[in-house]
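S.K.: sequence-free structure coming up:
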């Protein structure tokens, strides 16, 4: 996280970097809460091949993915670079099912973020995610892919 925030332009001051690292660590606590939430991720292969922060940090990231990807409540799928179709070319997004069944979608690009709660807009993101999951490797294939990359390092 520190390596990524250190690359941002314009440069972030040290206090902002520390705040953002703390916020990301806090979000990781979601993985441990009870009941455990079902989490599903589709990650582009090229993102996983980029050694941000150096080889040691890259290896640690892949090992972490492999570890959390083996949890029953977490599904990680890799979108291969060679796919000719990719429903997510418009950019990354997060789908959220809040308490009470409220569905939302969140996008973040550069320094702008948007939270969508209108049902028709959210349904569009949900449809896109369904197609992304169909286009990506299965969770098992994806973990095998991560293991193979680790073996090549």
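M.R.: Everything's here; your move. Computed from a predicted model, the values in this text were never measured in an experiment.
S.K.: alpha carbons only for contacts and neighbour counts from here, please
M.R.: Noted.
S.K.: Just the terminal-to-terminal distance for stretch 79-98.
M.R.: 27 Å (CA to CA, to the nearest Å).
S.K.: buried sites along it?
M.R.: Of the residues in stretch 79-98, 79-80, 86, 88, 93, 95-96 count as buried by neighbour count, 16 or more other CA atoms under 10 Å.
S.K.: What are the contacting residues of it?
M.R.: The set of residues that contact stretch 79-98 without belonging to it, under CA atoms under 8 Å, 6 or more residues apart in numbering, is 42-46, 103-108, 122, 125-126, 128-129, 131-132, 135-137.
S.K.: Contact partners for residue 136?
M.R.: The neighbourhood of residue 136, defined by CA under 8 Å, 6+ apart, consists of 42, 77-80.
S.K.: Just put those in TSV and tack on secondary structure.
M.R.: Converted to TSV, those look like this (DSSP: H, G, I helix; E, B strand; the rest coil):
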residue	secondary structure
42	strand
77	strand
78	strand
79	strand
80	coil
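S.K.: List the buried residues in the helix ranked longest in the chain.
M.R.: Longest helix of the chain, by residue count under DSSP state H: helix 119-135. Within helix 119-135, the residues that qualify as buried are 122-123, 125-126, 129, 132-133, 135, counting by 16+ other CA under 10 Å.
S.K.: immediately after it, which helix or strand?
M.R.: Once the chain leaves helix 119-135, the next helix or strand it forms, by DSSP states H and E, is helix 139-152.
S.K.: quick check, distance from stretch 108-123 to the centre of its chain.
M.R.: Centroid separation for stretch 108-123 versus its chain: 16 Å, with CA atoms, centre = their mean, to the nearest Å.
S.K.: Structure two is appended below for comparative analysis:
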């Protein structure tokens, strides 16, 4: 049997997690296959995580923590690991997003990451990041854990109508994504509005915009362009972005009318596919 690859635990959060997982497993006298069976994952997946070749999901971290008697150590490491799978320029925003109590977003091209299905997210990421596609997709899905917390943030998304008609990954992938949006109709902490074509010129023509609010900390704004994103913290700039966003919400359809439009696009998609 080949000797296990040595890991430098200081190389990255993912390497440190893998190092600790291997150490705890060996101390428990378990093989990768045995641990995998115990936590309902394959032994090969355990090996990939231990060698920092695959990021763990929160579920995997929780199961291994319990099986190995880690006392919460692996679960506490998981947030750092999940963000390590994101592009470097995006990690700062992801850390802020994870702390926010209120998220407001206008999306001009695609559904906001926290509301994407896995298949849709993969299609969004594929054109620009084909090499590390699976790692990035997993990291995007892990970001959605914030919506499952005991006290999740409120999320308000204004989505340009163009995103509804942009079929990514084929009709079935898009159908599942639209159904996901419709399933959130009436959700207590999620509001979805569609900005229709009929709105004409609007304050979001420069691109997508996110606003994050915190408990006891100043609000920040975030925008993306080619090659990276920009976090805005100057009060005057953030206030200007907030005003633009308020005007976008005013120009958008009501949540109920937005759901009706999404349902109509879904129906048209089904007709085209039949």
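M.R.: Received, thanks. Quick caveat, the model's predicted, so the values are computed rather than measured.
S.K.: thinking again about what came up before, relative to structure 2, what is the average displacement of the longest helix of structure 1?
M.R.: By mean CA distance after the TM-score superposition for structure 1, the fitted helix 119-135 of structure 1 averages 0.4 Å away from its aligned residues in structure 2.
S.K.: Report the aligned residue range of structure 2 for that helix.
M.R.: Structural correspondence for helix 119-135 of structure 1: residues 235-251 of structure 2, per TM-score structural alignment.
S.K.: Need the counterpart of residue 109 of structure 1 in structure 2.
M.R.: Alignment of residue 109 of structure 1 against structure 2 is given by TM-score structural alignment, with residue 225 as its counterpart.
S.K.: now do residue 60 of structure 1
M.R.: Aligned against structure 2 - with TM-score structural alignment as the criterion - residue 60 of structure 1 pairs with residue 176.
S.K.: Quick check: which element contains that match?
M.R.: Judged by DSSP H and E, residue 176 of structure 2 forms part of helix 171-183.
S.K.: Would you mind getting the average deviation of that helix from structure 1?
M.R.: Helix 171-183 of structure 2 differs from its equivalent in structure 1 by a mean of 0.6 Å after superposition (mean CA distance after the TM-score superposition for structure 1).
S.K.: residues of that helix that come out buried?
M.R.: Buried residues in helix 171-183 of structure 2, counted by 16+ other CA under 10 Å: 172-178, 181-182.
S.K.: So which of these is the closest to residue 126 of structure 2?
M.R.: Nearest to residue 126 of structure 2, judged by CA to CA, of the buried residues of helix 171-183 of structure 2 is residue 173 at 13.9 Å.
S.K.: Please report the distance of the nearest residue in space to residue 125 of structure 2 that is not next to it in sequence from residue 167 of structure 2.
M.R.: Once flanking residues are discounted, residue 125 of structure 2 sits nearest to residue 133: 6.7 Å by CA to CA, 6 or more residues apart in numbering. As defined by CA to CA, residue 133 of structure 2 lies at a distance of 19 Å from residue 167 of structure 2.
S.K.: Same question for residue 76 of structure 2.
M.R.: Note on residue 76 of structure 2: its distance to residue 167 of structure 2, by CA to CA, is 38 Å.
S.K.: need the buried residues of helix 171-183 of structure 2 in JSON lines with distance to residue 80 of structure 2, can you?
M.R.: Formatted as JSON lines, the entries for the buried residues of helix 171-183 of structure 2 read as follows, by distance: CA to CA, whole Å:
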{"residue": "172", "distance to residue 80 of structure 2": "33"}
{"residue": "173", "distance to residue 80 of structure 2": "30"}
{"residue": "174", "distance to residue 80 of structure 2": "31"}
{"residue": "175", "distance to residue 80 of structure 2": "33"}
{"residue": "176", "distance to residue 80 of structure 2": "30"}
{"residue": "177", "distance to residue 80 of structure 2": "28"}
{"residue": "178", "distance to residue 80 of structure 2": "31"}
{"residue": "181", "distance to residue 80 of structure 2": "28"}
{"residue": "182", "distance to residue 80 of structure 2": "32"}
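S.K.: Residue 105 of structure 1 belongs to a strand, doesn't it?
M.R.: Yes: the assignment for residue 105 of structure 1, made by three-state DSSP, places it in a strand.
S.K.: what helix or strand is residue 33 of structure 1 on?
M.R.: Short version: residue 33 of structure 1 belongs to no helix or strand, going by DSSP H and E.
S.K.: again, but for residue 216 of structure 2
M.R.: Applying DSSP H and E as the criterion places residue 216 of structure 2 outside every helix and strand.
S.K.: counterpart of it in structure 1?
M.R.: Here residue 216 of structure 2 is matched to residue 100 in structure 1, going by TM-score structural alignment.
S.K.: Next, count neighbours for its match.
M.R.: Burial measure for residue 100 of structure 1: 6 neighbouring residues, criterion other CA atoms under 10 Å.
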